[in-house]
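Novice: Next input, structure requested:
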Amino acid sequence: MLQIGELSKKADCLVQTVRFYEAEGLIPEPARSQGNFRLYDEAHLQRLLFIRRCRAIDLTLDEIRQLLSFRDGPELDCGEVNWLVDSHIAQVRAKIKKLRELERELMDLQRSCNPARTARECGILNSLAEAA
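Specialist: Purely as a prediction, here's the structure:
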């Protein structure tokens, strides 16, 4: 059995993160010691590591909840898990598209700059002021 500090170290996260996931219902409530300390087992650690991997690929808490429900019901159809990942891929592609548009906009701003000018004549500042 692990106390919360030991669990957080093994999962490489903050104690507050463990408490947050517990409050969100992503990690089941652990047993308590006679001194009322939380006592986590290997299943808690594996679940926390799973959640951390999901967060590392930018899945939302709701998406993680869905994946955990499938993980907890291994007899369920995997097709919905695949659909969830497909949906997340579409979201990532949309973010990439927006980031590319932002990059082009910033590069256009940068091209308007002539470092030999004063701030009053700065193409970037003037372009930003015009856009406002």
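Novice: use CA for all of it now, contacts and neighbours both
Specialist: Will do.
Novice: Who are the packing partners of the helix or strand containing Val85?
Specialist: Following DSSP states H and E, one finds Val85 within helix 79-111. Applying 3 or more CA pairs under 8 Å, 6 or more residues apart in numbering; DSSP states H and E, we find helix 79-111 packed against helix 61-72, helix 123-131.
Novice: right, so these: which one is the most enclosed?
Specialist: Highest mean neighbour count among the helices and strands packed on helix 79-111 (mean count of other CA atoms under 10 Å): helix 61-72, with a mean of 15.
Novice: And the contacts of it?
Specialist: Residues from elsewhere that reach helix 61-72, judged by CA atoms under 8 Å, 6 or more residues apart in numbering: 26, 51, 54, 76, 78, 81, 84.
Novice: If we ignore the residues flanking it in sequence, what's nearest the first one?
Specialist: Pointing back at Leu26 there. Closest residue to Leu26 apart from its sequence neighbours, by CA to CA, 6 or more residues apart in numbering: Arg65 at 6.6 Å.
Novice: And that neighbour, how close does it get to Asp41?
Specialist: Between Arg65 and Asp41 the computed distance is 20 Å (CA to CA, to the nearest Å).
Novice: Which residue comes closest to Glu29 once chain neighbours are left out?
Specialist: Nearest to Glu29 is Glu22, by CA to CA, 6+ apart, at 6.5 Å.
Novice: now do Cys122
Specialist: According to CA to CA, 6+ apart, the nearest residue to Cys122 is Cys113 (6.1 Å).
Novice: for comparison, sequence B:
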Amino acid sequence: MLKEFSIGDLAKLTGVKVPTIRYYEEIGLMTAPPRSEGGQRRYGETARDRLGFIAHARDMGFSIEAIRGLLDLSEHPEKPCSRADAIARDRLDDVRRRIEKLKRLEAELERMLSDHRGGTAGECRIIEVLSDHRRCHGEH
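Specialist: Model (predicted):
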């Protein structure tokens, strides 16, 4: 016997909020489910699994378009995995760029704090640096 879920149950099972599920239906990541005689959406296990996939991919920071491509591949198991590799590689490259940016930001914040002398707000090194980006040692 196949299980059916209300949208609320589906939200609880996957950790995805009801408005987000409806949004995914609007943009075509999820198909609109059949409705009960009372007009309630009724989702099956396939929808639960698909939403779980989407939620996991979003948690990993994949864009909606990347997820759309990955879902398409998952529906065509005969296709080569190279497209999935490329999508994941793009995401990894983005993560690495962000890490580098965060490292630069960390270094600048550490420098601001190490140069900080205390005193009054009028003498505050942190406020001076934030007031004039040229006082930073580089982009962050």
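Novice: Quick TM-score on the pair, please.
Specialist: After superposition, the two chains reach a TM-score of 0.94 (TM-score structural alignment, normalised by the length of the first structure), with 131 aligned residues with a CA RMSD of 1.2 Å.
Novice: one step back: counterpart of the residue nearest to Leu26 of the first structure in the second structure?
Specialist: Aligned against the second structure by TM-score structural alignment, Arg65 of the first structure finds its counterpart in Arg68.
Novice: so which helix or strand takes in Leu39 of the first structure?
Specialist: strand 38-39.
Novice: Going toward the C-terminus from that strand, what's the next helix or strand?
Specialist: helix 42-56.
Novice: I would like the residues contacting that next one, please.
Specialist: Residues contacting helix 42-56 of the first structure (CA under 8 Å, 6+ apart): 1, 7, 10-11, 18, 27-28, 30, 64.
Novice: now with 7 Å?
Specialist: 7, 11, 27, 64 (CA atoms under 7 Å, 6 or more residues apart in numbering).
Novice: From these, which land in helices?
Specialist: 7, 64 (DSSP state H).
Novice: top of the contacts of helix 42-56 of the first structure by neighbour count?
Specialist: Leu7 (22 neighbours; other CA atoms under 10 Å).
Novice: And it, what's its match in the second structure?
Specialist: With TM-score structural alignment as the criterion, Leu7 of the first structure matches Leu10.
Novice: cool, Leu76 of the first structure as well?
Specialist: Match for Leu76 of the first structure (TM-score structural alignment): Lys79.
Novice: mind listing what its match touches?
Specialist: Leu73.
Novice: Tell me how far it lies from Ala86 of the second structure.
Specialist: When Lys79 of the second structure is compared with Ala86 of the second structure (using CA to CA), they lie 14 Å apart.
Novice: Stretch 44-59 of the second structure aligns to what range in the first structure?
Specialist: Under the criterion TM-score structural alignment, stretch 44-59 of the second structure matches residues 41-56.
Novice: Could you report the neighbour count for Arg93 of the first structure?
Specialist: Arg93 of the first structure - counted by other CA under 10 Å - has 12 other residues nearby.
Novice: ugh, wrong one, Arg48 of the second structure
Specialist: Arg48 of the second structure: 21 neighbours (other CA under 10 Å).
Novice: ditto for the one 10 residues further on
Specialist: Residues lying near Arg58 of the second structure (other CA under 10 Å) number 14.
Novice: Helix, strand, or coil at the spatially most central residue of the second structure?
Specialist: Nearest to the geometric centre of the second structure sits Gly61, at 3.3 Å (CA atoms, centre = their mean). Recorded secondary structure, Gly61 of the second structure: coil (DSSP: H, G, I helix; E, B strand; the rest coil).
Novice: Which residue is most remote from the mean position of the second structure?
Specialist: Gly119 (41.5 Å).
Novice: Just want to check the distance between that residue and Ile126 of the second structure.
Specialist: 11 Å.
Novice: that older thread, distance check, the residue lying closest to the residue nearest to the centre of the second structure once chain neighbours are set aside against His133 of the second structure.
Specialist: Closest residue to Gly61 of the second structure apart from its sequence neighbours, by CA to CA, 6+ apart: Arg91 at 7.6 Å. With distances taken as CA to CA, Arg91 of the second structure is found 30 Å from His133 of the second structure.
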